[in-house]
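> predicted model, plus sequence, below.
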Amino acid sequence: MKVVLILGTNLGNRLDNLKRAEELIEKFVGRILRKTEIIETAPFGVVNQPSFLNYGLLIDTYHPPSELLKLLKWIEKRVGRYKTFRWGPRVVDIDIIKYENLFINTKSLKIPHPGLQHRAFFVKIYKCLSI
């Protein structure tokens, strides 16, 4: 299944955080088919924090959405993410933007990602990786 992910980081060595997350995605989640350039973005929601580095990946995975979410949360922790607060600073964040043509709306998972409506860089990245 083709899946669009967006990765972001604004703490620590941001480039290393993204590289480590990408390596773990490739090893445990699925094959990376395409990736976008890395862009620097202003924080969303809570603006008094460092800017983010973001980019997108188009991957091919066999994991169903709920299992994929668990794997991505595990990867975030492996890279060094710890709990802060909503829209707060983070070592890494991995969002599932689109999963083939599925629509999911549960408490723990919403696909397509609701951020598509509110963040211009999500739209830009998504268009580069459209499936």
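Received the coordinates, thanks.
> contacts and neighbour counts: CA atoms only from here.
Will do.
> which residues in the chain form strands?
2-9, 31-35, 39-41, 52-60, 93-99, 104-105, 110-111 (DSSP state E).
> make JSON lines out of these and add mean neighbour count and distance to residue 117.
Listed next are the strands of the chain as JSON lines, based on neighbours: other CA atoms under 10 Å; distance: least, CA to CA, whole Å:
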{"stretch": "strand 2-9", "mean neighbour count": "23", "distance to residue 117": "14"}
{"stretch": "strand 31-35", "mean neighbour count": "15", "distance to residue 117": "21"}
{"stretch": "strand 39-41", "mean neighbour count": "14", "distance to residue 117": "16"}
{"stretch": "strand 52-60", "mean neighbour count": "23", "distance to residue 117": "16"}
{"stretch": "strand 93-99", "mean neighbour count": "22", "distance to residue 117": "11"}
{"stretch": "strand 104-105", "mean neighbour count": "13", "distance to residue 117": "15"}
{"stretch": "strand 110-111", "mean neighbour count": "18", "distance to residue 117": "12"}
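> okay, pairing it with this:
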Amino acid sequence: MNVAYLSIGSNIGDRLYHLTEAVRALHSHDGIIVTSVSSIYETAPVGFTDQADFLNMVVCVETALTAQVLLEECQKVEHGLGRVRDVRWGPRTADLDILLYNSESIETENLIVPHPRMYERAFVLIPLLEIAPLKASAVKDTGVVLWKKVNGVNDLLREGE
């Protein structure tokens, strides 16, 4: 079984709903088990800054899927939640990124693992460190505010009911 860490973000519409439904879709997939979820953090946008703030979280999954197939499933979840890719780093209902996949380094045309910008983004590192303490000397948390503490997968999935 493979272990992967995914970041999930949303800044359009009901942001909490989109995060919850993304986790629900992953967890209901036959080849993916969501084993832990971080709390939810609110952050200002990066790159294209003229847009609403994001809610962000990180989830850990166990999966029988290859990294490439996991990426395809993440993109299906995004599409199912109405993701439209028209502006780079623009507003989105759901954004799922593979941060880590086992201890592998992967570089293909459409997938780089570890995620190439994750160490530059506190909104990724802080929730990642919450569920997977890594060897890191310091994480700057400027601009990242705890929005909602989540106590496990079931707690989050009950949010949407």
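Ah, there it is. Predicted, not measured: the structure shown is a model, and the values here were computed from it.
> circling back to that earlier point, want to throw the strands of structure 1 into CSV with distance to residue 20 of structure 1?
Formatted as CSV, the strands of structure 1 follow (distance: least, CA to CA, whole Å):
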stretch, distance to residue 20 of structure 1
strand 2-9, 11
strand 31-35, 14
strand 39-41, 17
strand 52-60, 14
strand 93-99, 12
strand 104-105, 28
strand 110-111, 25
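> out of these, which is closest to residue 83 of structure 1?
Residue 83 of structure 1 lies closest to strand 93-99 among the strands of structure 1, at 11.1 Å (CA to CA).
> how about that closest one, aligned to which bit of structure 2?
Counting by TM-score structural alignment, strand 93-99 of structure 1 falls onto residues 95-101 of structure 2.
> quick one: the matching stretch to structure 1 mean distance?
Here stretch 95-101 of structure 2, set against structure 1 after superposition, deviates by a mean of 0.3 Å using mean CA distance after the TM-score superposition for structure 1.
> contacts for that stretch, please.
With contact meaning CA atoms under 8 Å, 6 or more residues apart in numbering, stretch 95-101 of structure 2 is reached by 2-10, 67, 71, 74-75, 78, 83, 113-115, 118.
> residues near the spatially closest residue to residue 11 of structure 1 that is not a sequence neighbour, how many?
Nearest non-adjacent residue to residue 11 of structure 1, counting by CA to CA, 6 or more residues apart in numbering: residue 91, 4.8 Å away. Counted with other CA atoms under 10 Å, residues neighbouring residue 91 of structure 1 total 21.
> ok, now which ones touch residue 91 of structure 1?
With CA under 8 Å, 6+ apart, residue 91 of structure 1 has these contacts: 9, 10, 11, 12, 14, 17, 76, 79, 80, 81, 82.
> show me what the last one lines up with in structure 2.
Okay, so that is residue 82 of structure 1. Looks like residue 82 of structure 1 aligns to residue 84 there (TM-score structural alignment).
> how far away is its match from residue 93 of structure 2?
8 Å (CA to CA, to the nearest Å).
> and if you look at residue 126 of structure 2?
21 Å.
> re the thing from before, tabulate the contacts of residue 91 of structure 1 (JSON lines), appending distance to residue 61 of structure 1.
JSON lines is the format used below for these (distance: CA to CA, whole Å):
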{"residue": "9", "distance to residue 61 of structure 1": "23"}
{"residue": "10", "distance to residue 61 of structure 1": "27"}
{"residue": "11", "distance to residue 61 of structure 1": "28"}
{"residue": "12", "distance to residue 61 of structure 1": "29"}
{"residue": "14", "distance to residue 61 of structure 1": "25"}
{"residue": "17", "distance to residue 61 of structure 1": "22"}
{"residue": "76", "distance to residue 61 of structure 1": "18"}
{"residue": "79", "distance to residue 61 of structure 1": "20"}
{"residue": "80", "distance to residue 61 of structure 1": "23"}
{"residue": "81", "distance to residue 61 of structure 1": "23"}
{"residue": "82", "distance to residue 61 of structure 1": "26"}
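> just the buried members of these?
9, 10, 11, 14, 17, 76, 79, 80, 81 (16 or more other CA atoms under 10 Å).
> so which of the residues you listed sit within helices?
Here DSSP state H is the test, and those give 14, 17, 76, 79 as lying in helices.
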